[in-house]
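Engineer: Provided below are the primary sequence and the corresponding predicted coordinates.
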Amino acid sequence: MSIGYVNGRFVDLNEPVIPIDERGHQFGDGVYEVIRVYNKKPFMLREHLERLQTSAEAIKLKLDQTLEQYEQLIKEAIEKSALTDCDVYLQITRGVAVRNHLFPDVSVSTTMTVRPAKQLPHHLRENGVSAIFHDDERWANCYIKSLNLLPNILAKQTAHEKGSYEAILVRDEYVTEGSSSNVFIVKNGTIYTTPLSKHILSGITRMAVKSIIETEGLTLVEEKFTKEDVLESDEVFITSTTSEILPIVTVDGQKIGTGKPGEIATTLYQKFQEKIANE
């Protein structure tokens, strides 16, 4: 069953628990992680929590638990839910205090939900999905996994309204990432992805895919690329915790490669599933 957690106690998801002066609600003053659980085991949990810590430090938010304590809390929540495959959403905010821009001297607030995993329809993975290009209108520090996601939401909604799955964001003529994913392209057997910077999130699935590419002896180049590079590529795919590895077969209505999921994306997805099983 789906369950929630708020500052030390597990709650029903329908129970009203967020105070009106919660800073996450009023300012988006917090950070979060989404962790996929396969067969009751959270995938790359330590890497998620290390990124959570990095995000918290970047916004000067002092976590009130160690990473080991968060690990145990998440595992306890998964056990209580009795779910086998699920998504864990962990959110830490600066706490509850009368609205003021300055940091309050209060305890941080920790909330969490455990829900059944969002399963991607099989036909989307088998046939690939479409995407659009969209101006990257986000702030300068996208490496922080903060609660401030309005530009991402607007880009994703625009893609949806145009019948597409994802919006590929472009800043200063170069692709940064998707609205909720990292972007890879393939040209002549070489895989390219945008290098890490303050303008993109260091995706956990991106990290896993890099490891698989190295293990398989494939070539990965981390360098900037343009919209034209995307359209002229042989394959395009995105990575994220919930989408895993997903081929993009059209962008702005233009066919990518053969217009079908490519060999490299398909192979990487198979190897990703093996990595999940092994871990």
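Structural biologist: Looks like it came in fine.
Engineer: For the rest of this, base every contact and every neighbour count on C-alpha atoms.
Structural biologist: Will do.
Engineer: excluding its backbone neighbours, what's nearest the residue lying farthest from the centre of the chain?
Structural biologist: Most distant from the centre of the chain: V98, at 31.1 Å, with distances by CA atoms, centre = their mean. Nearest residue to V98, sequence neighbours excluded (CA to CA, 6 or more residues apart in numbering): D21, at 5.8 Å.
Engineer: Quick check: the one you found vs D29, distance?
Structural biologist: Using CA to CA, to the nearest Å, we find D21 at a distance of 12 Å from D29.
Engineer: mind checking the SS state of S180?
Structural biologist: Of the three states, S180 takes coil under DSSP: H, G, I helix; E, B strand; the rest coil.
Engineer: With I185 instead?
Structural biologist: On the three-state scheme (three-state DSSP), I185 is labelled strand.
Engineer: Am I right that it is in contact with T239?
Structural biologist: No. The criterion here is CA atoms under 8 Å, and I185 misses it with T239 at 11.3 Å.
Engineer: Look up how far Y32 lies from the closest residue to L231 other than its chain neighbours.
Structural biologist: What sits nearest to L231 in space, not counting adjacent residues and going by CA to CA, 6+ apart, is I256, at 6.2 Å. Distance, I256 to Y32, using CA to CA: 34 Å.
Engineer: again, but for H160
Structural biologist: Distance, H160 to Y32, using CA to CA: 24 Å.
Engineer: Included below, for side-by-side comparison, is a second structure:
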Amino acid sequence: MAATVYLNGQFLPLDAACVSVLDRGFLFGDGVYEVIPVYSGHMLRGVEHIERLGRSMDGIRIDHPMSRAAWLAMLEQLIERNGGGDQAIYLQVTRGAPPKRDHAFPPAGTPPTVLAMSNPLAPIDEAWHRQGAEAVTVPDLRWQRCDLKTIQLLGNVLARQQAVEQGAVEAILLRDGQAIEGAASNLFIIKDGAIHTTPKSAAILGGITRDLILELARAEAIPVREEGMPEALLRSADEVWVSSSTREIVPITRVDGQTVGEGKPGPVWQRMHAAYQAFKQKVREGKA
């Protein structure tokens, strides 16, 4: 079945959806986005994703083009038009396409460009669950509002490419002696049975999956520490994980070529992976 996208109020075949070359997303990276996983036709925390989209739009001063209820209704139609099942929704809002290129905001009344598309959700590499994955560390060169999920991702792209070129699945970003997060993920360090993760601030993107992991961890009575994570803690970790909406919780068993803990997915990850899969099953059944 040909993919269907939503663009500025219309559902269209993917190859018929076009935007102006004057669109500020194309010219300036002036926009925000979300990625929402879908299981058996049900969005995982769709409301929370739309609320974060709203915070990102507020942060860069884009007017909201529709209400939360309208967003959710449109996305449910998109899921249905793309066959239901397991999907990954990409949702993007830019400041629109004014008559000319100018760094200043366009004239009042310029409508935002709204795009939503969906692809089959890629299966997670089971080798990661059996033996873990590798990450590298790189300097964090991004701008200072990482809490806004903007489409200007060049710093993240270059960091992830460096990881790929070194045979790793993710780049862990270091800034001022602290381990911050991944290029496209949140970071967790496990030490002496406790989960450590960077607290929410302008330094990180507050992940929806991150919040869910912490919620599930507390339900499992696993200690959680939301505080700064010195690089030394990363180097001495018992376990390291990264998380994202489409990759869930990935155990990292090598960092910069050095073995983490016992070199295999650890016991805290095993507990959290099981809890996460149980939550996903509730999503599939429309119960979460």
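Structural biologist: Great, that's in hand. Predicted, not measured: the structure shown is a model, and the values here were computed from it.
Engineer: Fetch the TM-score of the aligned pair.
Structural biologist: The TM-score (TM-score structural alignment, normalised by the length of structure 1) is 0.98; 279 aligned residues with a CA RMSD of 0.9 Å.
Engineer: ok so, going back, between H160 and Y32 of structure 1, point out the one with more neighbours.
Structural biologist: Just comparing H160 of structure 1 and Y32: by other CA atoms under 10 Å the higher neighbour count belongs to Y32, 24 against 16.
Engineer: What span of structure 1 is stretch 119-139 of structure 2 aligned with?
Structural biologist: Against structure 1, the aligned range for stretch 119-139 of structure 2 is residues 115-135 (TM-score structural alignment).
Engineer: So for that stretch, what gets flagged as buried?
Structural biologist: Across stretch 115-135 of structure 1, burial judged by 16 or more other CA atoms under 10 Å covers R115, P116, A117, R125, G128, V129, S130, A131, I132, F133, H134, D135.
Engineer: so of those, which ones are in strands?
Structural biologist: Secondary structure from DSSP state E places R115, P116, V129, S130, A131, I132, F133, H134, D135 of the buried residues of stretch 115-135 of structure 1 in strands.
Engineer: from those residues, which is closest to L52 of structure 1?
Structural biologist: R115 (19.8 Å; CA to CA).
Engineer: For the closest one, give me its contacts.
Structural biologist: R115 of structure 1 sits next to M1, S2, I3, L83, C86, D87, V88 when contact means CA atoms under 8 Å, 6 or more residues apart in numbering.
Engineer: Look at the fourth one and say how many residues are nearby.
Structural biologist: With neighbours defined by other CA under 10 Å, the count for L83 of structure 1 comes to 21.
Engineer: picking that back up, in structure 2, what sits opposite the residue nearest to V98 of structure 1 in the alignment?
Structural biologist: By TM-score structural alignment, D21 of structure 1 lines up with L22 in structure 2.
Engineer: how far away is its match from V32 of structure 2?
Structural biologist: Counting by CA to CA, the separation of L22 of structure 2 from V32 of structure 2 is 17 Å.
Engineer: who has more neighbours, those two?
Structural biologist: Set L22 of structure 2 next to V32 and count neighbours by other CA under 10 Å: V32 wins out with 24 against 16.
Engineer: For L141 of structure 2, see how far away that one is.
Structural biologist: Distance of V32 of structure 2 to L141 of structure 2, computed by CA to CA: 19 Å.
Engineer: Same question for D86 of structure 2.
Structural biologist: As defined by CA to CA, D86 of structure 2 lies at a distance of 34 Å from L141 of structure 2.
Engineer: So which of the two has more stuff around it?
Structural biologist: Higher neighbour count among D86 of structure 2 and L141: D86, with 21 against 14, using other CA under 10 Å.
Engineer: How about the more buried one, nearest residue that isn't a chain neighbour?
Structural biologist: Y39 (4.5 Å).
Engineer: still on that earlier bit, can you tell me which of the contacts of R115 of structure 1 carry over to structure 2?
Structural biologist: Retained in structure 2 by both residues aligned by TM-score structural alignment, their matches' CA atoms under 8 Å are the following of the contacts of R115 of structure 1: S2, C86, D87, V88.
Engineer: hang on, isn't the second one packed against V37?
Structural biologist: Right, the one you point to is C86 of structure 1. Yes. Counting by CA under 8 Å, V37 is a contact partner of C86 of structure 1 at 5.1 Å.
Engineer: intersection of neighbour lists for the two?
Structural biologist: Taking CA under 8 Å, 6+ apart as the criterion, C86 of structure 1 and V37 both touch A117.
Engineer: where do the helices sit along structure 1?
Structural biologist: With DSSP state H as the criterion, structure 1 has helices at 23-27, 45-58, 67-81, 122-127, 150-161, 204-215, 227-231, 263-278.
Engineer: right, and those - which one's nearest T190 of structure 1?
Structural biologist: If we rank the helices of structure 1 by CA to CA, the stretch that ends up nearest is helix 263-278, at 9.5 Å.
Engineer: Now do the buried residues in the closest one.
Structural biologist: I264, A265, T266, L268, Y269, K271, F272, I276.
Engineer: From E239 of structure 2, how far out is the residue mapped onto the fifth one from structure 2?
Structural biologist: It stands for Y269 of structure 1. Aligned by TM-score structural alignment, Y269 of structure 1 pairs with H273 of structure 2. To E239 of structure 2, H273 of structure 2 is 13 Å away according to CA to CA.
Engineer: Might you report the residue contacts of the closest residue in space to H134 of structure 1 that isn't next to it in sequence?
Structural biologist: Distances taken as CA to CA, 6+ apart put L169 closest to H134 of structure 1, at 4.9 Å, once the chain neighbours are dropped. L169 of structure 1 makes contacts with F133, H134, D135, D136, V175, T176, E177, G178, S179, as judged by CA under 8 Å, 6+ apart.
Engineer: Now do the counterpart of L169 of structure 1 in structure 2 against T246 of structure 2, distance only.
Structural biologist: Using TM-score structural alignment, the equivalent of L169 of structure 1 in structure 2 is L173. According to CA to CA, L173 of structure 2 and T246 of structure 2 sit 20 Å apart.
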